[in-house]
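Undergrad: how would this look folded up:
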Amino acid sequence: MAEWCREHGWYADRYGDGELIESFEAKVAALLGKPAAAFMVSGTMAQLIALRIWCERAGHFRVAMHPTAHLELHEERAYARLHHLDSILLGPRDRPTLALDLAACHERIAALLIELPAREIGGRVPAWDELATLAALARERGVKLHLDGARLWEAREFYAPKTLAEIAALFDSVYVSFYKGIGALAGAMLLGSQDFIGEARVWRRRQGGTLVQLHPLVASAAMRFDAQLAKMPAYRARALALGRALSAIDGLIVEPQPPQVNLFHLHLPAPAEAVAKARDQLAALEGAWLAQRIGEAQVPGWSTIEVYVGDNLLALDDATVVPLYVRLLERARAAA
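TA: Modelled structure (predicted):
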């Protein structure tokens, strides 16, 4: 990373001011078709800031989000505890939020958060027409639409040939992550209008996110950005092929099938504890790590693992990978 910075003549920022961070913010803003962007140390911070701004502008503090939104499940409800926001969980858990869900909501909301893709339901995304209809209804009702784009880089492949800018144009504000599909050390970016990002920079400082140097995080994202974006079509193509191959294993269920992005869920007819035990055994015996996240499925006695197709699975063919999942299932059933 230091060598890359020297080669390109980049130097450390100071409290978010510097050529590298400013040029990277401008690059991502142009790619997403937004007037301005601000680098953030985390997506949690970025999204709380976005919702707080929209609520203050609306004059009330109620927002809406999907029942599996990251803010609801994985952030200790920071939106409520830190910013005193009230949330409506909109629509059913097992599919993305649609216009019909917003139409059925009769409460006044300042902003609606949409995650593309929705990780907790297997990386599902709404069809383009469904997304556009939702955006139009939000505008009609004066509801600001915020995009949780933690995996927007991956979601874009589902909507191709639509561009990232065309997707982002449906939203009033956008958050993207750099440590997930891009592989940076950490970091995120919040995008929107000039005045919105001006307010976001104030809130970043209030929340302790304007570090004396953001340079290491920014550099780790900028140096990998173009190369990782170029891999996204191959990641999705590999996910489609792997999804087909795994669905042929008796007892395994791929969801959704076919996968919509390079992320999908694999359901196994064994409890999570048994699957974890089988995973650890195979890791010790064969040096293969087949599941990071293992949870109990909604069907009793079943479990769910998340499959994310990145560089590792891109480098392995089905003849190598599929037998490992066959053995995982056999060992999990034996341990159940």
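
Undergrad: alpha carbons only for contacts and neighbour counts from here, please
TA: Fine.

Undergrad: Regarding this protein, what is its longest helix?
TA: Among the segments of the chain that qualify as a helix by DSSP state H, the longest is helix 225-247.

Undergrad: Could you list the residues in contact with that helix?
TA: Under the contact criterion C-alpha atoms under 8 Å, 6 or more residues apart in numbering, helix 225-247 has outside partners 153-154, 157, 181-182, 252-254, 257-263, 308-311, 313-314, 318, 322, 325.

Undergrad: Could you rerun that using 6 Å?
TA: With contacts defined as C-alpha atoms under 6 Å, 6 or more residues apart in numbering, helix 225-247 is touched by 182, 253, 254, 259, 261, 262, 309, 310.

Undergrad: ok, now stretch 52-61?
TA: With C-alpha under 6 Å, 6+ apart as the criterion, stretch 52-61 contacts 85, 110.

Undergrad: next one: that stretch to chain centre, how far?
TA: The gap between where stretch 52-61 is centred and where its chain is centred comes out at 24 Å by C-alpha atoms, centre = their mean, to the nearest Å.

Undergrad: Could you also give me the structure for this next sequence, so I can compare it with the first?
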Amino acid sequence: MKKISGHKKMSISEWFSVLAQYSEENNIDRDVYGNGKFLNEFESEMAKKFGMDKALFMPSGVMAQLMAIRIWSERKKNNRFSCHSTCHLTRHENNAYQELHGLSAVIYGKEHKVVSLSDIQTIGESISSVVIELPMRHLGGDLPEFEELRAISDYCRSKGIALHLDGARIFECIPFYQRPLSEIVALFDSAFLSFYKGIGSTSGSMLFGDTDFIDNAKIWLRRHGGNLFELFPLAVSAKYFFQKNECYFHEYFEKTKEFAEVISEFKSIHMIPSSPKTNMMHLLIPLSAAELAKKWDESPFGDLRMGNWGEVAPSVCRLEFVIGRASLEWSPQEFKEALNYLLK
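TA: You can find the predicted model right below:
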């Protein structure tokens, strides 16, 4: 069955079979408490790709970002960090930064606008670090212009403020910026990557920074309970799917632009942002949650499900549409017919 959003999911048995073959072909060894030839070479390869000194693989992005802001707070001797109001740290983690680390968040910017230099310049409080998410998921994958990012980076460095990249979906940004990954990451002092989003693996993330930063992160990983006895089940999957899917992000973006042209023909659908910057967009569609679920269940076109953020107004749902490997199978005409079905 065709699927419109994201990647097709392997069955558990398929997943084990594929990774078993990959492990056999590549003679992958086991790791113990973060030490192992395969795991450490993977970390080194990714650090080189990001243009950072070192990288540290771990089970969870929540851990990675909490550790990052904690390390910067200790280095700068300041327990305040700043982030956008849509930041994962303040929206989705039950105030872990405060409850676990005693840190305070200072919010910058406006909820429905991408970060700007002015936002950072007018924070108004002494802070240890600034967190920027690229792309900004709650804004439909919107992005600031690269020169704006460069100006923010220059400003933070002039003020001694660490700049951390929430790069869970950083590979999705490369087609829009048309710059190498390392050039984007060079604007930041630390960065985080998720392996289960656009890369399509299972749980797993990586934290990047200078040598002292990562050495300190290893201590905090242990304190967070993330220094597991063995990480290879997550790490093998992460590397396999990274190698499999890294080359597709430009193709995802081209398909996104095709779909955006189709969506623009439907006056009743509102697209956020109005011109996609990545292979993600949010759609305001004139259907209630119940109507949408019924349409999805009865679809003759395959799986039309997207992330449903619920009703934002009576009979209007906000959907998160991510263009991935599964989406590439759809022609613009097939997509148009599917939208006509949803709206009729």
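
Undergrad: Output the residue interval of structure 2 matched by stretch 54-73 of structure 1.
TA: Counterpart in structure 2 of stretch 54-73 of structure 1, with TM-score structural alignment as the criterion, is residues 72-91.

Undergrad: try stretch 4-13 of structure 1
TA: Under TM-score structural alignment, the match for stretch 4-13 of structure 1 in structure 2 covers residues 22-31.

Undergrad: one step back: specify, as a residue range, where the longest helix of structure 1 falls in structure 2.
TA: Residues 242-264 of structure 2 are where helix 225-247 of structure 1 lands when matched by TM-score structural alignment.

Undergrad: before we move on, the earlier item: mean per-residue distance, the longest helix of structure 1 versus structure 2.
TA: Taken against structure 2, helix 225-247 of structure 1 registers an average deviation of 0.9 Å after superposition, with mean C-alpha distance after the TM-score superposition for structure 1.

Undergrad: State the next helix or strand along the chain beyond that helix.
TA: If you walk from helix 225-247 of structure 1 toward the C-terminus, the next helix or strand you reach (DSSP states H and E) is strand 253-255.

Undergrad: mean shift of that following strand relative to structure 2?
TA: Following superposition, strand 253-255 of structure 1 is found to deviate from structure 2 by 1.6 Å on average (mean C-alpha distance after the TM-score superposition for structure 1).

Undergrad: for that strand, packing partners?
TA: strand 263-268 (3 or more C-alpha pairs under 6 Å, 6 or more residues apart in numbering; DSSP states H and E).

Undergrad: how much does the strand it packs on deviate in direction from helix 225-247?
TA: Here the directions of strand 263-268 of structure 1 and helix 225-247 differ by 30 degrees (axes from the mean of the first three to the mean of the last three C-alpha atoms, to 10 degrees).

Undergrad: downstream neighbour of strand 263-268 of structure 1 in the secondary structure list?
TA: Next along from strand 263-268 of structure 1, by DSSP H and E: helix 272-286.

Undergrad: what about residue 257 of structure 1, how many residues close to it?
TA: Residues lying near residue 257 of structure 1 (other C-alpha atoms under 10 Å) number 14.

Undergrad: which one of the contacts of helix 225-247 of structure 1 is nearest residue 219 of structure 1?
TA: Closest approach to residue 219 of structure 1 among those (C-alpha to C-alpha): residue 182, at 11.8 Å.

Undergrad: need the contact list for the closest one.
TA: For residue 182 of structure 1, the contacting residues are 225, 228, taking C-alpha under 6 Å, 6+ apart as the criterion.

Undergrad: counterpart of it in structure 2?
TA: Here residue 182 of structure 1 is matched to residue 199 in structure 2, going by TM-score structural alignment.

Undergrad: Report the separation between that match and residue 260 of structure 2.
TA: Between residue 199 of structure 2 and residue 260 of structure 2 the distance is 22 Å, computed by C-alpha to C-alpha, to the nearest Å.

Undergrad: distance between the match of stretch 54-73 of structure 1 and the chain's centre?
TA: For stretch 72-91 of structure 2, the distance to the chain centre is 18 Å (C-alpha atoms, centre = their mean).

Undergrad: Look up how far residue 46 of structure 1 lies from the aligned partner of residue 225 of structure 2 in structure 1.
TA: Alignment note: residue 225 of structure 2 maps to residue 208 in structure 1; criterion TM-score structural alignment. In this structure, residue 208 of structure 1 and residue 46 of structure 1 are separated by 12 Å, where distance is defined by C-alpha to C-alpha.

Undergrad: Of these two, give the one with the bigger neighbour count.
TA: Just comparing residue 208 of structure 1 and residue 46: by other C-alpha under 10 Å the higher neighbour count belongs to residue 46, 27 against 10.

Undergrad: Check which helix or strand that one maps to.
TA: With elements delineated by DSSP H and E, residue 46 of structure 1 resides in helix 43-58, which encompasses its position.

Undergrad: Output the contacting helices and strands for the helix or strand that that helix is followed by.
TA: The element immediately downstream of helix 43-58 of structure 1 (helix or strand, assigned by DSSP H and E) is strand 62-65. Counting contacts by 3+ C-alpha pairs under 6 Å, 6+ apart, the secondary-structure elements packed against strand 62-65 of structure 1 are strand 86-89, strand 111-115.

Undergrad: Much appreciated, bye for now.
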